[in-house]
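Student: okay, here's the prediction I keep looking at, along with the sequence it came from:
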Amino acid sequence: MNALTPDDLEFLRRPLHGFLTVAGAEPRPVWFEATTEGTLELFTEPDSPKVRRVRRDPRASLVVAAPVGERERWVSVTGRVSVEPEGAHDLASRLAARYWDLDDPARAADLKEILAVDQLRLVLHPEKVRRYRY
């Protein structure tokens, strides 16, 4: 199947880390958001190595696994990434609220730092989806 299922989306909407791999780079842990359109989005600074690599070769994959203590489960998404100039700060705010306790002054300050600099939104458009559930 080449699209995310409702079950996949439910799993991917949890605060789990994904491991993003772009052409020419090792996997990196990232925050991400699964959209109702079935894409996966993340944010990054415009001069990050992943942006340079994606502009050269837009192929990427994201793997998300259930944490230790849960039954084994993972979803792997491979596709092309588009670089979008709009919406990154809103995405960063939503993801920070999902992954961090923003009532913690240190985390609120971390988010403020993220929002103080330019950000781009990377959108992974699924071409192949693989999954495993035990």
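Tutor: Here it is on my side, so go on.
Student: only C-alpha atoms from now on, for both contacts and neighbour counts.
Tutor: Noted.
Student: helices of this structure, residue ranges please.
Tutor: Here the chain has its helices, by DSSP state H, at 6-12, 49-56, 88-99, 105-115.
Student: and the third one, what other elements does it pack with?
Tutor: In terms of contacts (3 or more Cα pairs under 8 Å, 6 or more residues apart in numbering; DSSP states H and E), helix 88-99 is packed against strand 40-44, helix 105-115, strand 120-133.
Student: neighbouring contacts of it?
Tutor: Under the criterion Cα atoms under 8 Å, 6 or more residues apart in numbering, residues 15, 31-33, 42-44, 102, 111, 114-115, 119-121 lie in contact with helix 88-99.
Student: centroid-wise, who is the farthest residue in this protein?
Tutor: No residue in the chain sits farther from the centre than P105, which is 24.5 Å out by Cα atoms, centre = their mean.
Student: included below, for side-by-side comparison, is a second structure:
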Amino acid sequence: MTALTSDDLEFLRRPLHGFLTVAGGQPRPVWFEAADDGTIQLFSEPDAPKVRRVRRDPRASMVVAAPVGERERWVSVEGRMAVEPDGAQELAQRLSARYWDLDDPARAADAKAIRDMDQIRLVLHPETVRRYAF
């Protein structure tokens, strides 16, 4: 399969961590957003090692799994990742609210610090999608 299904998107829109691997790198846990257009988006600092690797070789993959206590389920996405200069601050704001309780003053301050940083948006364009559910 080359596209995310509606069931995949429903699963990926939960506040779960994705494990992103870029060419030449190790898997890293990341916040992400499954967009309506079927892409996976995340943000990063422009000089992060993963961004440098993506600029050299855009191949990337991400795996998202259900947490312990739920039935076995995962979605794996492989494709090419694009570096986009716009939209990162808005994405960071949405993801901060998704993953953290922003009524907590400490988390609200953390979210503001992230938004104040220079960020770029990474967009994973699925070419292969695999899934498992038990």
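Tutor: On my side now, so go ahead. Just so you know, these numbers come straight off a predicted model, no measurement behind them.
Student: circling back: what's the closest of the contacts of helix 88-99 of structure 1 to V51 of structure 1?
Tutor: T44 (7.8 Å; Cα to Cα).
Student: what's the neighbour count on the alignment partner in structure 2 of that closest one?
Tutor: The equivalent of T44 of structure 1 in structure 2 is S44 (alignment by TM-score structural alignment). Residues lying near S44 of structure 2 (other Cα atoms under 10 Å) number 22.
Student: show the contacting residues for S44 of structure 2.
Tutor: 51, 88, 119-122.
Student: quick one: which two of these are the most distant?
Tutor: Largest pairwise distance in the contacts of S44 of structure 2, by Cα to Cα, is 13.4 Å, between V51 and A88.
Student: ok so, going back, out of the contacts of helix 88-99 of structure 1, which are buried?
Tutor: The neighbour count (16 or more other Cα atoms under 10 Å) marks 15, 31-33, 42-44, 102, 111, 114, 119-121 as buried among the contacts of helix 88-99 of structure 1.
Student: nearest residue to the middle of structure 1?
Tutor: Short answer for structure 1 (Cα atoms, centre = their mean): F32, at 2.4 Å.
Student: hmm, it is touching L20, no?
Tutor: No: applying Cα atoms under 8 Å, one finds F32 of structure 1 not in contact with L20, separated by 9.5 Å.
Student: and the closest residue to T39 of structure 2 other than its chain neighbours, what does it touch?
Tutor: Excluding its sequence neighbours, the residue lying closest to T39 of structure 2 (Cα to Cα, 6 or more residues apart in numbering) is H125, at 5.2 Å. Residues near H125 of structure 2 by Cα under 8 Å, 6+ apart: 38-40, 78-82.
Student: which of these has the most neighbours?
Tutor: Among the contacts of H125 of structure 2, M81 has the most neighbours (other Cα under 10 Å), with 23 neighbours.
Student: just to revisit the earlier point, check the contacts of helix 88-99 of structure 1 against P67 of structure 1 and report the nearest one.
Tutor: For these, the nearest to P67 of structure 1 is P15 (10.5 Å; Cα to Cα).
Student: quick one: that closest one from D118 of structure 1, how far?
Tutor: 24 Å (Cα to Cα, to the nearest Å).
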